[in-house]
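Asks: I'll drop the sequence and a predicted model, then ask my questions.
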Amino acid sequence: MKIAIAQINPTIGDLPGNAAQILASAKLAVKLGTRLLLTPELSLCGYPPRDLLLNPSFIGAMGATLQQLALDLPPNLAVLIGTPEVNANAHVDGGKGLFNSMALLENGKIQQIFHKRLLPTYDVFDENRYFEPGLEANHFTLDHIKIGVTICEDLWNDEEFWGKRSYAINPIADLAHLNVDFIVNLSASPYSLNKQKSREAMLEHTAIRFNQPIIYTNQVGSNDDLIFDGNSFAVNRQGNIISRANGFETDLTYIEFDPNKRDLLPSTIVAAPSSEDEEIWQALVLGVRDYAQKCRFSKAVLGLSGGIDSALVATIAAAALGKENVLGILMPSPYSSDHSIKDAIALAENLGIKTETIPIGNLMQSFDASLESMFAGTEFGLAEENIQSRIRGNLLMAVANKFGHLLLSTGNKSEMAVGYCTLYGDMNGGLAVIADVPKTRVFSLCNWLNRNGETIPANVITKPPSAELKPGQMDQDSLPPYDVLDDILQRIIQQHQSTSQIIAAGHDAATVNRVVQMVTRAEFKRRQAPPGLKITDRAFGTGWRMPIASQVKK
């Protein structure tokens, strides 16, 4: 049996467009002799649809689209399509109104419906809000071959691999007991750094433990803050990877199941990224491209300060949207250094992007004059510094509004964590491109970009970071060195370590206490930030649910 994986990039809610992607994949698959086509979780509506699922007309439209797709698909091709399914018993037993389901379509009809059994509620997931869990092991027979069906989280509860059980049941174990010939898993698994390695290690272990070949199909693309990396793959009974699709792009790959061997045969294995920096780069470029296109933007604008953060964001934007579609705005103040202006221009020349220069000295003087009487007798401080940032933010928003550009925010995760950013200033934007990228990783990415020649001007990387909001200002006047800060933040944010644990790891107690306090106090800023692309397993986005007003002792 020949099986194809349609690694598609759905747009949330675009039922005709998503159905067209599935149909195009099906027509191509049939030409190559495919019998079964796999698509990702909720492939018809895109994942995650969130509260669109509360709209009855949206659910009804999906049902109609699914019925039409069944009629349009080529004959003699079985297709698994992800779609919500109405729970007819919800009004009787008080359950949720929908199931997260896979529909088996063949010969013009919906042949079977399978329901997801394990519903995640951690990090970015909130599936119990919408769905009722399925209660039965899912499988079907095609050409005398018994195929087990699982949906995303159904795969992630192997207590031997994880050392614990998160749910009472293990759908893979149930299918193994039913003696299926192989298992398919249809997923919409969001990207985070090195997650593919975890997926592959998990499936290798599961395949060996249950003596089951497994085909893993994943969504690709970016929806809001979530990036989906694709990287669909398959393992044979021995736990060996026999196929891997491209990462961070659509793909249609093929796998052969041999009924005599009851196993999957070797197929094409696409190489994984050569480094973490390459992987992150691919994710961020995809994230910016999809966010812009799916929100109907063709061009982007950002502030070019001559600093490393804006340099990285500009480089990502040029790769994602094309250099001709990126505009950099230089907004020098009396405190801007000559090298910062030169560095920004040099970067723009390297990338081939357009620039405009709008000096803000006169605007600063106007603000000073307007506030002179109220600020009389006070010293120059954060309020005055932030005015500069807010002037720049207003100018960037004006350009974005006037020309219909997407404004890209350039703040990194380290700054967002401790509040070293200005509300309604440098935080302005429609998308925060590197909001989940720590400062030390920003440097690493820029060095990686320069591996074959200068993209980021050398001075941008080597000069001490500075906001340049007052004479001689350096980031480390206000913050610990970034290597120290990022290690502390990693322990707070991702490892959930206490203050005492971080101090015991070798960090200065006063520094740790100060950083913890800064992280807590900056919550109100993060709540008002633009969506930021998620590349770690703990980002300041959908999965970050901290209170603003709190008095927690760390």
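Replies: Arrived safely, thanks for sending.

Asks: When you work out contacts or count neighbours from here on, use the C-alpha atoms and nothing else.
Replies: Noted.

Asks: mind checking the end-to-end distance for stretch 227-247?
Replies: 11 Å (C-alpha to C-alpha, to the nearest Å).

Asks: Please state the offset of it from the chain centre?
Replies: Here the centre of stretch 227-247 is set off from its chain's centre by 19 Å, with C-alpha atoms, centre = their mean, to the nearest Å.

Asks: And that stretch, what's buried?
Replies: 227-247 (16 or more other C-alpha atoms under 10 Å).

Asks: what about Glu127, how many residues close to it?
Replies: Close neighbours of Glu127, defined as other C-alpha atoms under 10 Å, add up to 18.

Asks: I'd say it and Arg117 touch.
Replies: No. Taking contacts as C-alpha atoms under 8 Å, Glu127 lies outside contact range of Arg117: 11.1 Å.

Asks: who touches both of those two?
Replies: By C-alpha atoms under 8 Å, 6 or more residues apart in numbering, Glu127 and Arg117 have no common neighbours.

Asks: so who does Leu264 touch?
Replies: Counting by C-alpha under 8 Å, 6+ apart, Leu264 touches 213, 235-237, 242, 255-258.

Asks: Generate CSV for those, with secondary structure as supplementary columns.
Replies: CSV is the format used below for these (DSSP: H, G, I helix; E, B strand; the rest coil):
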residue, secondary structure
Pro213, coil
Val235, strand
Asn236, coil
Arg237, coil
Ile242, strand
Ile255, strand
Glu256, strand
Phe257, strand
Asp258, strand
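
Asks: ok, back up a step: which of the buried residues of stretch 227-247 fall within helices?
Replies: Using DSSP state H, the subset of these located in helices is empty.

Asks: In strands, which of these fall?
Replies: If you go by DSSP state E, the buried residues of stretch 227-247 have 227-229, 233-235, 241-244 in strands.

Asks: Farthest-apart pair in the residues you listed, please.
Replies: Ile227 and Ile242 (24.9 Å; C-alpha to C-alpha).

Asks: And the helices in the stretch 301-450 of the chain, which stretches?
Replies: Ranges of helices in the stretch 301-450 of the chain, per DSSP state H, counting those that start in this stretch, are 308-321, 338-351, 361-375, 382-403, 413-418, 439-449.

Asks: The longest one to helix 361-375, inter-axis angle?
Replies: The reference is to helix 382-403. Angle between the axes of helix 382-403 and helix 361-375 is 140 degrees (criterion: axes from the mean of the first three to the mean of the last three C-alpha atoms, to 10 degrees).

Asks: this is the other structure I want to compare:
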Amino acid sequence: MQDLTLVMAQLDPLVGDIPGNADLAIETVREARIEHGADIVVLPELFLTGYPPEDLLLRPSMETRLRHARAHMAEKMARDVMVIVGYPGRREGHNWNLAGVLYNGQWLSEYAKQALPNYEVFDEQRYFSPGTQPLVIEHKGAKLGILICEDIWAEAPVRQASLAGADILVTLNASPFHQDKPAERLQLFEQRAREVGLPLVYVNMIGGQDELVFDGGSCCVDARGELMVQAPHWAVGLMPVQFVREKGVWEPRPGETQAEVAPEEDLYGALVTGLRDYVNKCRFEGVVLGLSGGIDSALSLAIAVDALGAQRVHAMMMPYHYTADISMEDAAEQARLLGVRYDVLSIEPMVEAFNESLAESFAGTLADTTEENLQSRCRGVVLMAISNKKGLMVLSTGNKSEMAVGYATLYGDMVGGYNALKDVYKTWVYRLARWRNSQSPAIPERVITRPPSAELAPNQQDSDSLPHYDVLDAILVRYIEGDMSAEAIIAAGFEREDVYKVVKLVDRCEYKRRQAPVGVRVTRRGFGRDRRYPIVNGWQPGD
């Protein structure tokens, strides 16, 4: 009987920090060798550059920097352990997405990713040429078939590695999260392992990068497709897989696995991870946000505290004439519950000064949304002033449902550097708030149960302007993620008036969304990399 310890290194690199990522790889392998007796350590796809490096890949110095980093790794890496790590490389006049194999100071082989995704958030054909050849490398009697991310989805590279004599399939990944994605992946791994009768090791990245967030969940399934080992979601760390060879076949031993979690917990983990990495990697001191007493800002505050700690979060209540007493009470109570700094600053003097200054220009007109938007814009100015003075990033708090239909004010409540709820539908905001309260008190119950309102006019409610959120979100999911036409949505059972109102608003408000803060994509189709619609166009909704 032979045995082999493969360690899955589920790490969070910083895009562009090639020397820092190389040092992280060196330290990780040292730890894996000492703590787990690793024979093999596998790191994620494009680890040395971080993922996605986008047009950094086009910088003339990219290959030089990578060459220096790889030489440094060869010199400093722990001996007697094989390291498989992802990086880009220019070879024979082409750019490739590579997995390199390092052992005892020597780079032994490189594998070029064959299946280059060019859909949703992926744009790899802009940067890379596809590989054509398998790579099977032997270490301590085990033949490892190397694959990179999309290769596992394409089927052909998997069969190619199997036919080339692989005993174990090893895939390096930078697979972004969206809702239901972890279950889809695991189902695919089980299927691929059964198809070729080989165990499969999947090593994923962790952390947030602009609008993408990576959930980890690195795992190993056996040749029958049964889950044997799984690393946690939303946590950096090392997870060993023990292989034994009996009767000429390498089998993974059962190890740690993760209990199935509620969808709310998984989504909340994505939002916390995305915000934490954005703030920390951009080196902000912390965040400041407007706390209105409403559900969106309340959930945003809870996410911020869980991501950064209460000491790095500053909440501002900025009341005006239409701010209800219960909003003031609930905001103060939540700030107390979570232990954040909480200040109250009335915008009344600012709004009145604007109204007075604009009185002559507005003469002969009736009050409308212009005056409502002034309130929101005064709040935006206050938040940006605090941001400038204290080095805190403004956290915007609008949800996906509102951003879809333009129920937000440019240079007002859309002010900010990041929006944790950018890709979260309103109905999910409520689900997440209830789930968060089930863990520990974080949001006053009245915030969750009262009707939502922007509080920019007397007795205002969101339902005055929009369909109820359960209806609105059902239409939005079909139109944005399902690409269904207005008529098809109507045929699915929705009111014609509601459908046409919603889809026209979505189309009309593209210009607003282009100016909105970044936030992580957590649905199948967010506003950003994977939904690129023209601002100026003559398209008519319908068929």
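Replies: Received, thanks. What you see is a predicted model; the values in this text were computed from it and never measured.

Asks: Give me the outermost residue of the second structure relative to its centroid.
Replies: Gly364 (48.6 Å; C-alpha atoms, centre = their mean).

Asks: so how many other residues sit close to the counterpart of Met318 of the second structure in the first structure?
Replies: Under the alignment (TM-score structural alignment), Met318 of the second structure maps onto Met331 of the first structure. Other residues near Met331 of the first structure number 22, with proximity taken as other C-alpha under 10 Å.

Asks: looking at it, Met331 of the first structure is touching Ser305, isn't it?
Replies: Yes. Between Met331 of the first structure and Ser305 there is a contact at 7.4 Å, judged by C-alpha under 8 Å.

Asks: what do these two both touch?
Replies: Shared contacts of Met331 of the first structure and Ser305 (C-alpha under 8 Å, 6+ apart): none.

Asks: re the thing from before, per the alignment, name the residue of the first structure opposite the residue farthest from the centre of the second structure.
Replies: Using TM-score structural alignment, Gly364 of the second structure lines up with Gly377 in the first structure.

Asks: measure its match to Ile387 of the first structure for me?
Replies: Applying C-alpha to C-alpha, the value for Gly377 of the first structure to Ile387 of the first structure is 18 Å.

Asks: now do Ala504 of the first structure
Replies: Applying C-alpha to C-alpha, the value for Ala504 of the first structure to Ile387 of the first structure is 40 Å.

Asks: more neighbours, those two?
Replies: It is Ile387, of Ala504 of the first structure and Ile387, that has more neighbours when counted by other C-alpha under 10 Å, with 19 against 11.

Asks: What does the more buried one correspond to in the second structure?
Replies: By TM-score structural alignment, Ile387 of the first structure lines up with Leu374.

Asks: ok, back up a step: can you add distance to Pro464 of the first structure and give the helices of the stretch 301-450 of the first structure back as JSON lines?
Replies: Listed next are the helices of the stretch 301-450 of the first structure as JSON lines, based on distance: least, C-alpha to C-alpha, whole Å:
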{"stretch": "helix 308-321", "distance to Pro464 of the first structure": "10"}
{"stretch": "helix 338-351", "distance to Pro464 of the first structure": "11"}
{"stretch": "helix 361-375", "distance to Pro464 of the first structure": "24"}
{"stretch": "helix 382-403", "distance to Pro464 of the first structure": "19"}
{"stretch": "helix 413-418", "distance to Pro464 of the first structure": "15"}
{"stretch": "helix 439-449", "distance to Pro464 of the first structure": "12"}
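
Asks: Quick check: the aligned residue for Trp144 of the second structure in the first structure?
Replies: Trp isn't right for residue 144 of the second structure; it's Leu. That one, Leu144 of the second structure, aligns with Ile147 by TM-score structural alignment.

Asks: contacting residues around that match?
Replies: Contacts of Ile147 of the first structure by C-alpha under 8 Å, 6+ apart are 139-141, 180-184.

Asks: my read is it is in a strand, agree?
Replies: Yes. Using three-state DSSP, the assignment for Ile147 of the first structure is a strand.

Asks: buried ones in the host helix or strand of Ala19 of the first structure?
Replies: Element membership for Ala19 of the first structure (DSSP states H and E) is helix 15-31. The neighbour-count check on helix 15-31 of the first structure (16+ other C-alpha under 10 Å) flags 15, 18-23, 25-26, 29-30 as buried.

Asks: now do stretch 309-320 of the second structure
Replies: Per 16+ other C-alpha under 10 Å, stretch 309-320 of the second structure contains these buried residues: 309-310, 312-320.

Asks: Report how many residues lie close to Ala262 of the second structure.
Replies: The burial count for Ala262 of the second structure: 9, using other C-alpha under 10 Å.

Asks: aligned partner of it in the first structure?
Replies: Aligned by TM-score structural alignment, Ala262 of the second structure pairs with Ser275 of the first structure.

Asks: re the thing from before, could you identify the most distant pair in the buried residues of helix 15-31 of the first structure?
Replies: That would be Leu15 and Val30, which, of the buried residues of helix 15-31 of the first structure, are the farthest apart (C-alpha to C-alpha) at 22.4 Å.

Asks: Show me where the stretch 101-250 of the second structure has its strands.
Replies: 106-112, 136-139, 142-148, 168-172, 200-203, 206-209, 212-215, 219-221, 227-230, 237-246, 249-252 (DSSP state E, counting those that start in this stretch).

Asks: Output those in CSV; the columns should cover distance to Arg531 of the second structure.
Replies: Output for the strands of the stretch 101-250 of the second structure, formatted as CSV (distance: least, C-alpha to C-alpha, whole Å):
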stretch, distance to Arg531 of the second structure
strand 106-112, 29
strand 136-139, 38
strand 142-148, 25
strand 168-172, 27
strand 200-203, 28
strand 206-209, 18
strand 212-215, 14
strand 219-221, 31
strand 227-230, 32
strand 237-246, 33
strand 249-252, 41
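
Asks: contacting residues around Leu11 of the second structure?
Replies: By C-alpha under 8 Å, 6+ apart, Leu11 of the second structure lies in contact with 43-44, 205-207, 236-237.

Asks: what's the burial count for Gly33 of the first structure?
Replies: Per other C-alpha under 10 Å, the neighbour tally for Gly33 of the first structure reads 13.

Asks: To which residue of the second structure is it aligned?
Replies: Mapped onto the second structure by TM-score structural alignment, Gly33 of the first structure lines up with Gly37.

Asks: For its match, give its distance to Val29 of the second structure.
Replies: 10 Å.

Asks: so who does Glu204 of the first structure touch?
Replies: So Glu204 of the first structure contacts 235, 238-241 (C-alpha under 8 Å, 6+ apart).
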